[in-house]
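Undergrad: How does the following fold in three dimensions:
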Amino acid sequence: MSTGQRVAIVTGGSRGIGRQVVQRLAEEGYAVVVNYAGNKADADATMATLTDQGATAIAVQADVGDEKAVTAMFDTAEREFGGIDVVVNVAGIMPVGPLVDFDLDTFDRLVRTNLRGAFLVTQQAARRVRAGGAIINTSSSITKFSRPGYAAYAATKNGVEAMTLILARELRGRDITVNTVAPGPVNTELFLRGKDEETIARIAAEPPLGRMGTPEDIAEIVAFLAGPGRWINGQVLYANGGAI
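TA: Down below sits the predicted model:
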């Protein structure tokens, strides 16, 4: 049964940037599907926040690299809310290390989540998002920074960018925008993990704005692309405070 609301699926929506995107879209009146990989405690905390907001929301566990799980998640969204208008692909992992020593099992896991996962979710989105909707993927400004240690991660994100630009053209005539947001360093647990205070301070000083990004910064961009930013299509938006 249709809720009469615009409906958004956010992968990786239980923590970090994804959680802030979920909250921001809920503020805009969306019914939201909060996808999470396995951490139910984070999902429950996000759902509690949404309940306090008075939002219409459900949490759905799904490994984005699993085709059946992704299909079931989209089925659930359509069954619960009557359709899908916006899909925001935030789910990702970020193991780092020099290419010459990079563990291939870790590389395969990285590709499964960041690239295969983005492909599967985007594929379902392209099949199901209604006219007037938006598909928003996330990449990383690391594809421009070319920072040592990020070769494997950047490879997956370059793949996401290419996929986005091509899909925007393949959806000609559908009235669906397809874009990628490519954040620079953002103050999340995922990015800060394993970095000492000196490294964090150095990275935060790189943008002319003199600070690291926040999940709120990225969520505002996503909300714009999901709603009023209809004339932006087939683009990669580098959201890094001017660091590049």
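
Undergrad: all contacts plus neighbour counts: C-alpha atoms, from now on.
TA: Will do.

Undergrad: and the lengthiest helix in the chain, what other elements does it pack with?
TA: If you go by DSSP state H, the chain has its longest helix at helix 151-170. Applying 3 or more CA pairs under 8 Å, 6 or more residues apart in numbering; DSSP states H and E, we find helix 151-170 packed against helix 104-110, helix 117-128, strand 129-138, helix 142-145, strand 177-183.

Undergrad: got a markdown table for these, with mean neighbour count too?
TA: Converted to a markdown table, the helices and strands packed on helix 151-170 look like this (neighbours: other CA atoms under 10 Å):
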| stretch | mean neighbour count |
| --- | --- |
| helix 104-110 | 14 |
| helix 117-128 | 20 |
| strand 129-138 | 23 |
| helix 142-145 | 17 |
| strand 177-183 | 26 |
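
Undergrad: Is it possible to get a markdown table of these that adds distance to Ala8?
TA: As requested, the helices and strands packed on helix 151-170 are exported to a markdown table (distance: least, CA to CA, whole Å):
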| stretch | distance to Ala8 |
| --- | --- |
| helix 104-110 | 25 |
| helix 117-128 | 11 |
| strand 129-138 | 9 |
| helix 142-145 | 27 |
| strand 177-183 | 14 |
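
Undergrad: So which residue is smack in the middle of the chain?
TA: Val90 (1.8 Å; CA atoms, centre = their mean).

Undergrad: Distance check, it against Thr3.
TA: 24 Å (CA to CA, to the nearest Å).

Undergrad: Let's verify the closest residue to Gly12 other than its chain neighbours: helix, strand, or coil?
TA: Sequence neighbours aside, Ala91 is the residue nearest to Gly12 in space, at 4.0 Å (criterion: CA to CA, 6 or more residues apart in numbering). Following DSSP: H, G, I helix; E, B strand; the rest coil, we place Ala91 in the coil state.

Undergrad: Quick check: Ala91 vs Arg230, distance?
TA: Using CA to CA, Ala91 is found at 24 Å from Arg230.

Undergrad: Ok, Ala204 next?
TA: Distance from Ala204 to Arg230, by CA to CA: 32 Å.

Undergrad: the more surrounded of the two?
TA: Higher neighbour count among Ala204 and Arg230: Ala204, with 19 against 16, using other CA atoms under 10 Å.

Undergrad: Name the nearest residue to Ala43, sequence neighbours excluded.
TA: Nearest in space to Ala43, with sequence neighbours left out and distances taken as CA to CA, 6+ apart, is Ser14 at 4.8 Å.

Undergrad: for comparison, sequence B:
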Amino acid sequence: MSSSKSVAVVTGSNKGIGYAIVRGLCKQFQGDVILTARNEANGQEALKKLNAEGLKPVFHQLDITDDTSIQRMRDFLQKNYGGLDVLVNNAAIAYKMAATEPFSEQAEVSMATNFWGTLNACNVLFPLLRPHARVVHVSSRAGSMTAAKCSKELQTRFLDPELSMAKIKQLMNEFVESAKAGTHKAKGWHESAYGTSKIGVTLMTFVQQRELSADSRPDIVVNACCPGYVATDMTSHKGTKTIDEGADTPLFLAMLPPNTTSPKGQFVAERKVQNML
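TA: You can find the predicted model right below:
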């Protein structure tokens, strides 16, 4: 039986920044907060730790690279809540500097999770967004830094005023195909699989907001953000911020008040709107 109870979902939230976002939402958001993880045991362990703090998130398994898993998440939300109010797309992977996997593999795997997984989750879950919903893509300044090192021709395509989701998909596919062929540098790409995947995440934000602004559901706001350099497994705990400090901007965007006009369809760091390039 569905209810109109408010609900927030955070992808990849059993540890790191995602975990801190769940913790923050449990304290600020009026409704249920769903902690997700690919691995059920890891998710349940995270749940126990938050329960020990007196917080009561709900766990649901979610692997954004698995279409069936995303559909199960959608069906659970539909059945139990009848909609979705906050979606924080945090799940992502990054290869270490010392990674030995060939760059072609790093490009394909990074893109499959960070860009395609995020986009697929949006495509399945966006129909559930209620009026005044907030969507946050945890992107990275690595995307902007990588874009700045790409060719002028690619930068022109990134900043295309008529950018569409089809054009973004084409760009991300071109990167992976050129990485497989060993021609990515010759074609103007910078050698960062993670950074390029985050270019895609930030660009998708601009297009999604344009599409949702034309939707019949009012005041749905989508933003991308950089949480900063955070001490997590992804940074080998070399980051200068705690996970709670990293969660600050994503939480700020998730809790934007009704009828916010800015930030809206933008890239944000330290709570301030940033340029893509």
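
Undergrad: Give me the TM-score for this pair.
TA: With the length set by TM-score structural alignment, normalised by the length of the first structure, the two chains reach a TM-score of 0.81; 224 aligned residues with a CA RMSD of 2.9 Å.

Undergrad: List the buried residues for the longest helix of the first structure?
TA: Buried residues in helix 151-170 of the first structure, counted by 16 or more other CA atoms under 10 Å: 151-161, 163-165, 167-168.

Undergrad: Mind picking the two most distant members of those?
TA: Comparing every pair within the buried residues of helix 151-170 of the first structure by CA to CA identifies Ala151 and Ala168 as the most remote, at 26.1 Å.

Undergrad: Between the helices and strands packed on helix 151-170 of the first structure, which one is closest to Val22 of the first structure.
TA: strand 129-138 (13.0 Å).

Undergrad: what range in the second structure does that closest one sit on?
TA: The aligned range for strand 129-138 of the first structure in the second structure is 129-138, by TM-score structural alignment.

Undergrad: Tell me roughly how far that stretch lies from the first structure on average.
TA: Here the mean offset of stretch 129-138 of the second structure against the first structure after fitting is 0.7 Å, by mean CA distance after the TM-score superposition for the first structure.

Undergrad: returning to what we had before: how many residues are close by the residue nearest to Ala43 of the first structure?
TA: Ser14 of the first structure: 28 surrounding residues under other CA under 10 Å.

Undergrad: So it sits against Gly38, correct?
TA: No: at 9.9 Å, Ser14 of the first structure and Gly38 do not qualify as touching, with contact defined as CA atoms under 8 Å.

Undergrad: Which residues are in contact with the equivalent of Thr214 of the first structure over in the second structure?
TA: Structural correspondence for Thr214 of the first structure with respect to the second structure (TM-score structural alignment): Thr242. When the contact criterion is CA atoms under 8 Å, 6 or more residues apart in numbering, the partners of Thr242 of the second structure are 230-231.

Undergrad: Please enumerate the helices of the stretch 151-277 of the second structure.
TA: Assigned by DSSP state H, counting those that start in this stretch, the stretch 151-277 of the second structure shows helices spanning 152-158, 165-181, 193-213, 243-246, 248-254.

Undergrad: got a markdown table for those, with distance to Ala133 of the second structure too?
TA: Shown next, in a markdown table, are these (distance: least, CA to CA, whole Å):
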| stretch | distance to Ala133 of the second structure |
| --- | --- |
| helix 152-158 | 27 |
| helix 165-181 | 21 |
| helix 193-213 | 11 |
| helix 243-246 | 22 |
| helix 248-254 | 9 |
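
Undergrad: Please name the residues that touch the residue nearest to Gly12 of the first structure.
TA: Residues near Ala91 of the first structure by CA under 8 Å, 6+ apart: 11-13, 18, 64, 113-114, 117-118.

Undergrad: Just the ones of these in helices?
TA: 18, 117-118.

Undergrad: Closest one to Ile135 of the first structure out of the residues you listed, please.
TA: Ala118 (11.0 Å).

Undergrad: List the contacts of the closest one.
TA: 64-65, 89, 91, 137, 160.

Undergrad: Just name the closest of the residues you listed to Tyr238 of the first structure, please.
TA: Using CA to CA, those come closest to Tyr238 of the first structure at Asn137, 12.2 Å.

Undergrad: for that closest one, what are its contacts?
TA: Each residue near Asn137 of the first structure by CA under 8 Å, 6+ apart is listed here: 88-90, 118, 160, 164, 178-181.

Undergrad: do that again at 6 Å, thanks
TA: With contact taken as CA atoms under 6 Å, 6 or more residues apart in numbering, Asn137 of the first structure is in contact with 88-89, 180.

Undergrad: could you measure it against Arg15 of the first structure, distance?
TA: Relative to Arg15 of the first structure, Asn137 of the first structure is positioned 16 Å away (CA to CA).

Undergrad: Please name the nearest non-neighbouring residue to the aligned residue in the first structure for Pro227 of the second structure.
TA: Matched by TM-score structural alignment, Pro227 of the second structure corresponds to Pro183 in the first structure. For Pro183 of the first structure, ignoring the flanking residues on the chain, the nearest one in space by CA to CA, 6+ apart is Ala239 at 4.5 Å.

Undergrad: For Met212 of the first structure, see how far away that neighbour is.
TA: 11 Å.

Undergrad: go on, Ala223 of the first structure?
TA: The gap separating Ala223 of the first structure from Met212 of the first structure is 20 Å, by CA to CA.

Undergrad: Quick check: closest non-adjacent residue to Met234 of the second structure.
TA: Distances taken as CA to CA, 6+ apart place Ala94 nearest to Met234 of the second structure, at 6.4 Å, with adjacent residues excluded.

Undergrad: Tell me if the one you found really is in a strand.
TA: No: checked against three-state DSSP, Ala94 of the second structure lies outside a strand; its state is coil.

Undergrad: Now for it, how many residues are close by?
TA: Ala94 of the second structure has 19 neighbours, counted by other CA under 10 Å.

Undergrad: roughly how far apart are it and Met204 of the second structure?
TA: From Ala94 of the second structure over to Met204 of the second structure (counting by CA to CA), the distance is 19 Å.

Undergrad: do the same with Leu87 of the second structure
TA: 15 Å.

Undergrad: what comes up buried for the host helix or strand of Lys27 of the second structure?
TA: Assigned by DSSP states H and E, Lys27 of the second structure falls within helix 16-28. Neighbour counts over helix 16-28 of the second structure (16+ other CA under 10 Å) mark 16-26 as buried.
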